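Peer 1: turn this into a model:
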Amino acid sequence: MQAVYEYPPKLSRAERQVKAAHDIEEHRKMQRNMYKNILLGVVIIIIGAVFASAVFAKVLLILLGACNCSVGGLMYWYYSLSRDADVYTRIYEDHIEHSQRMGLSKSYLHICLYYEEVEKSYQTNKGRLVCVLKNVEKSSFVVKDKEGREKAFVPEDGMIALSFQDTKGKVVLINDFYEKIGYPHKEYNKIEDEEDDYYSEEDMKWDRLHKHGL
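Peer 2: Now for the predicted structure:
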């Protein structure tokens, strides 16, 4: 069955080679930035601990250096998450195959969700798509850890929350499949002008530019 939408997209051999080279360079760049932030943080801590005489300045510089080190590490960690190769989304006409990281662990939740088993869905304020399930028979939920071990996952309170690394996948799902997943869809009313815009010959004579006398 052909997927309506797929992330990461399938690439040709030449495109994969170009992407691999780009990813390696991007990874090295992020590593350099992380090391720079950590080194700068260590220097600030040393200055604060050794050269600062006032207690307030000493504490402030040490905290500033520690924050700088933390920012460097967090930025690299966030970059690693955004490049996670084990995360995917494949949207089909009758179901979605989806993988997402579970919290900060290296375990992944693999989801195969059939639309017919979704009663309704909605978004949280964090952008997660929550699906309320009904009569689950065909859908499956499996947790796989970094060693490859698998175990069944039971959705809590009959609901499963999908978090998308690629926002476009979620947009495709709620725009094109909102009826199948019970997602609220707004129909905008067409505004019609109730005033009669008919122009008589006399109107045309005095209002050739259709300004209605304004």
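
Peer 1: make it CA atoms for all contacts and neighbour counts henceforth
Peer 2: Noted.

Peer 1: which parts of the protein are helices?
Peer 2: 13-46, 55-82, 167-176, 178-181, 201-206 (DSSP state H).

Peer 1: report the buried residues of the third one.
Peer 2: Same thing as helix 167-176. Neighbour counts over helix 167-176 (16 or more other CA atoms under 10 Å) mark 169-170, 173-174 as buried.

Peer 1: can you check the fourth one too?
Peer 2: Judged by neighbour count (16+ other CA under 10 Å), helix 178-181 contains these buried residues: 178, 180-181.

Peer 1: again, but for the first one
Peer 2: Within helix 13-46, the residues scored as buried using 16+ other CA under 10 Å are 27, 30-31, 33-34, 37-42, 44-46.

Peer 1: which strands or helices does it pack on?
Peer 2: helix 55-82 (3 or more CA pairs under 8 Å, 6 or more residues apart in numbering; DSSP states H and E).

Peer 1: kindly report the same for the second one.
Peer 2: Secondary-structure packing of helix 55-82 (3+ CA pairs under 8 Å, 6+ apart): helix 13-46.

Peer 1: cool, the fourth one as well?
Peer 2: Helices and strands in packing contact with helix 178-181 are listed as strand 118-123; criterion 3+ CA pairs under 8 Å, 6+ apart.

Peer 1: and the angle for the strand it packs on with helix 167-176?
Peer 2: 130 degrees (axes from the mean of the first three to the mean of the last three CA atoms, to 10 degrees).

Peer 1: what packs against strand 118-123?
Peer 2: Checking 3+ CA pairs under 8 Å, 6+ apart, strand 118-123 ends up next to strand 129-133, helix 178-181.

Peer 1: please generate a structure for the following sequence too, so the two can be compared:
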Amino acid sequence: MKDEPLYVFPPKLSRTEKQAKALNDLAEHRKMSKQMYRNLILAGVIFALSLFVKFIIIKILLILLAAGNAAVGIILYRYYTLSRDTRLYTRIYPDRLEHLQKLGLMGDMLKVTLYYNEVERSSQDGRGNMCFKLKKCVKSQFAKVDKKGAESPYQLKDNLAVLKFIDTKAKLTLIDKLHDEINYPKKNYNVITDDDDYYSKEDMEWDQLHKHGL
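Peer 2: This next block holds a predicted model:
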């Protein structure tokens, strides 16, 4: 019998929740489509203006600006489309992590099976991605999945796996519940005890209810 996961993304939704999500996704898709078309239209207008400019330097700058606007619109729309791919998943088990994430902007995916006992340490980078430094890679597996679903071996650089979670709760589950297993630096907070909470005689006379002035 296969062990039960501690957390699964995407979660199982009821029929009502699926309908609500579909409506929300449709609204978000329309929003991103409009933004892309606005960028393309603006790029077209700037390019048209460049045709009437006689100065070469200004003409080149306008053409570059038009190309930049078009590229930004297309890249943002492409990134949004890939991040909404229904194939993406995260399954967190007591001993391992199964994960599928996008790999670049060409539609390729990175398929991961990561065993915690092979992790030397873990951390987060500046973008909030989880970084796992592996001391060994025997059971853990990494594969590149192309748009047709074909898999090929994926070689980690310096035994470092960088995982991107589109679901924040999945990352928080790892940090909160499995920080020891993944060797994540858990913060230690000072616990105030009765011995630390010293009251002088003058304080006691001033604060009859012992409420620390509150």
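
Peer 1: can you calculate the TM-score here?
Peer 2: For these two chains in superposition, a TM-score of 0.80 is obtained (TM-score structural alignment, normalised by the length of structure 1); 209 aligned residues with a CA RMSD of 3.0 Å.

Peer 1: before we move on, back to that, in JSON lines: the helices of structure 1, plus distance to residue 117 of structure 1.
Peer 2: Below are these laid out as JSON lines (distance: least, CA to CA, whole Å):
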{"stretch": "helix 13-46", "distance to residue 117 of structure 1": "36"}
{"stretch": "helix 55-82", "distance to residue 117 of structure 1": "30"}
{"stretch": "helix 167-176", "distance to residue 117 of structure 1": "15"}
{"stretch": "helix 178-181", "distance to residue 117 of structure 1": "8"}
{"stretch": "helix 201-206", "distance to residue 117 of structure 1": "61"}
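
Peer 1: might one say that residue 159 of structure 1 is in contact with residue 129?
Peer 2: No: between residue 159 of structure 1 and residue 129 there is no contact under CA atoms under 8 Å: 10.2 Å.

Peer 1: the two: who's more crowded?
Peer 2: residue 129 (20 against 17; other CA atoms under 10 Å).

Peer 1: neighbours around the closest residue to that one other than its chain neighbours, how many?
Peer 2: The shortest distance from residue 129 of structure 1 to any non-neighbouring residue, by CA to CA, 6 or more residues apart in numbering, is to residue 123 (4.6 Å). When neighbours are defined as other CA under 10 Å, residue 123 of structure 1 has 15 of them.

Peer 1: repeat for residue 210 of structure 1
Peer 2: Counted with other CA under 10 Å, residue 210 of structure 1 comes out at 12.

Peer 1: residue closest to the middle of structure 2?
Peer 2: Most central in structure 2 under CA atoms, centre = their mean is residue 165, positioned 3.5 Å from the mean C-alpha point.

Peer 1: that one against residue 173, yeah?
Peer 2: No: if you go by CA under 8 Å, residue 165 of structure 2 and residue 173 don't touch, sitting 11.5 Å apart.

Peer 1: returning to what we had before: out of the helices of structure 1, flag the one nearest residue 134 of structure 1.
Peer 2: helix 178-181 (11.2 Å; CA to CA).

Peer 1: the closest one vs structure 2 - mean distance after superposition?
Peer 2: On superposition with structure 2, the mean distance recorded for helix 178-181 of structure 1 (mean CA distance after the TM-score superposition for structure 1) is 0.5 Å.

Peer 1: give the contact list for residue 72 of structure 2.
Peer 2: residue 39 (CA atoms under 8 Å, 6 or more residues apart in numbering).

Peer 1: show me what it aligns to in structure 1.
Peer 2: In structure 1, residue 72 of structure 2 lines up with residue 71, judged by TM-score structural alignment.

Peer 1: kindly provide the distance from its match to residue 62 of structure 1.
Peer 2: According to CA to CA, to the nearest Å, residue 71 of structure 1 stands 14 Å off from residue 62 of structure 1.

Peer 1: next: residue 91 of structure 1.
Peer 2: 49 Å.

Peer 1: what does residue 202 of structure 1 give?
Peer 2: 84 Å.

Peer 1: which of the two has more neighbours?
Peer 2: residue 62 (21 against 8).

Peer 1: all set, thanks.
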